[in-house]
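**Q** What shape does this take:
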Amino acid sequence: MSVIADIAIVALLILGGGFALIGSWGLVRLPTTMERLHGPTKATTLGLGALLLASVIYFQTRLGVWTAHELLISLFLFITAPISANMIAKVHLHRARVGAIREDDGIAGAPPRPSEDGDWATFEAPRRNTPASTASD
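**A** The predicted structure follows:
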């Protein structure tokens, strides 16, 4: 049983380290804010999850102790990373829309421009007589 646990721990450590490295590299190398969001929110989160799972297996097999610390860290990480990425993306889209920032097109090409109907989910003031509007005539 110890050999199987050792193989699982090593595999999770290599997998987690690889994901964390790729996510960190993407954070540094990608040119625009929207592209940079994917590194820490996707790859690095999965990498840290694998590292924490390896820690849980290690402490159970070596010391015979179940620890909840790693599971709580993983839960907190998996809950907060998407929410913070969503907030960063919304602020970036809002600032780009009002002209507060100007970024060159990234490696994915030019972003799609919103239509005059306001079909982007940004901080746009609702218009009168629309379903999202609370203002009335």
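
**Q** When you work out contacts or count neighbours from here on, use the C-alpha atoms and nothing else.
**A** Noted.

**Q** Spell out the residue ranges of the strands in the chain.
**A** Under the criterion DSSP state E, the chain contains no strands.

**Q** Tell me how many other residues crowd residue 47.
**A** 24 (other CA atoms under 10 Å).

**Q** The nearest residue to it once chain neighbours are set aside: what's it in contact with?
**A** Take residue 47 and drop its neighbours on the chain: the residue closest to it by CA to CA, 6 or more residues apart in numbering is residue 16, 3.7 Å away. Taking CA atoms under 8 Å, 6 or more residues apart in numbering, we find residue 16 in contact with 46-51.

**Q** repeat that for 10 Å
**A** 10, 22, 43-54 (CA atoms under 10 Å, 6 or more residues apart in numbering).

**Q** out of these, which one sits closest to residue 72?
**A** Taking CA to CA as the measure, residue 52 is the one of those closest to residue 72, at 9.9 Å.

**Q** and the residue nearest to that closest one when sequence neighbours are not counted, what does it touch?
**A** Leaving aside its sequence neighbours, residue 52 sits nearest to residue 70 (CA to CA, 6+ apart; 5.4 Å). Contacts for residue 70 were tallied using CA under 10 Å, 6+ apart; they are 48-49, 51-56, 76.

**Q** and the gap between residue 70 and residue 50?
**A** 10 Å (CA to CA, to the nearest Å).

**Q** Please apply the same query to residue 97.
**A** From residue 97 to residue 50 the distance is 38 Å (CA to CA).

**Q** want to put them side by side, so please do this one too:
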Amino acid sequence: MATMPQEVIDLFQDPTVPKMIATISRDGELNVTPKTSMQVVNSGTLAFADLYGLTTRTFKNLQETKKVAIVAMKVPLAPPFTTYQVKGTFLKYETSGSLYDNFAKALKDAMGVDITGVGTIHVDSVYSQAPQDKGKKIA
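**A** This is a model prediction of the structure:
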């Protein structure tokens, strides 16, 4: 398990930062989708709320291959750019419990929507995607 450095945790915890999740099917079909709800559970785990259920391409791919890459980026008008990629392994889909309850309340309060579940991701590695770092592995 990789441990996300504090600057990566801070970026993922920022609700204004765009986050994208990429998955791949067993047949090699790629899928990328925004996951603005992506949050840090602990230094080795990320989680995101799901609005649509296990029928989406994201969850079908996660169930088939368990492979995932997530990018979070803060790109101001001028450098420095703060961008990280986390590669990970899908852990589980939760439909109850404290993690689910926290996400459900937050999204209901913020957007007025109900969630169907929460996906959790084990952090395998972390890379800086800032231009000056050229994809350097940092964890």
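
**Q** tm score of chain vs chain?
**A** Here the TM-score for the pair of chains, by TM-score structural alignment, normalised by the length of the first structure, is 0.22; 54 aligned residues with a CA RMSD of 5.0 Å.

**Q** Show me where the first structure has its helices.
**A** With helices called from DSSP state H, the first structure shows them at 2-29, 33-36, 38, 44-63, 69-98.

**Q** Neighbours of the spatially closest residue to residue 30 of the second structure that is not a sequence neighbour, how many?
**A** Nearest non-adjacent residue to residue 30 of the second structure, counting by CA to CA, 6+ apart: residue 24, 4.5 Å away. Neighbourhood size, residue 24 of the second structure [other CA under 10 Å]: 21.

**Q** got it, and residue 88 of the first structure?
**A** Residue 88 of the first structure, neighbours per other CA under 10 Å, totals 15.

**Q** and what of the one 4 residues further on?
**A** By other CA under 10 Å, 16 other residues sit near residue 92 of the first structure.

**Q** for residue 15 of the first structure, same thing?
**A** Residue 15 of the first structure, neighbours per other CA under 10 Å, totals 19.

**Q** Which residues are in contact with it?
**A** 9, 21, 46-51, 54.

**Q** Could you verify that residue 101 of the second structure is part of a helix?
**A** Yes: membership of residue 101 of the second structure in a helix is supported by DSSP: H, G, I helix; E, B strand; the rest coil.

**Q** any idea how far residue 47 of the second structure is from it?
**A** From residue 101 of the second structure to residue 47 of the second structure the distance is 13 Å (CA to CA).

**Q** what's the overlap in contacts for these two?
**A** In contact with both residue 101 of the second structure and residue 47: 94, 118, using CA under 10 Å, 6+ apart.

**Q** who's more crowded, those two?
**A** Per other CA under 10 Å, whichever of residue 101 of the second structure and residue 47 has more neighbours is residue 47, with 25 against 15.

**Q** and the gap between the more buried one and residue 99 of the second structure?
**A** Distance from residue 47 of the second structure to residue 99 of the second structure, by CA to CA: 9 Å.

**Q** hey, what's in contact with both of these two?
**A** 41, 118-120.

**Q** from these, which ones fall inside helices?
**A** Using DSSP H, none of those sit in helices.

**Q** In JSON lines: those residues, plus neighbour count and distance to residue 65 of the second structure.
**A** Output for these, formatted as JSON lines (neighbours: other CA atoms under 10 Å; distance: CA to CA, whole Å):
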{"residue": "41", "neighbour count": "16", "distance to residue 65 of the second structure": "22"}
{"residue": "118", "neighbour count": "24", "distance to residue 65 of the second structure": "18"}
{"residue": "119", "neighbour count": "21", "distance to residue 65 of the second structure": "14"}
{"residue": "120", "neighbour count": "23", "distance to residue 65 of the second structure": "14"}
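
**Q** Of those residues, just say which sits nearest to residue 60 of the second structure.
**A** Once CA to CA is applied, the member of those that ends up nearest residue 60 of the second structure is residue 119, at 12.0 Å.
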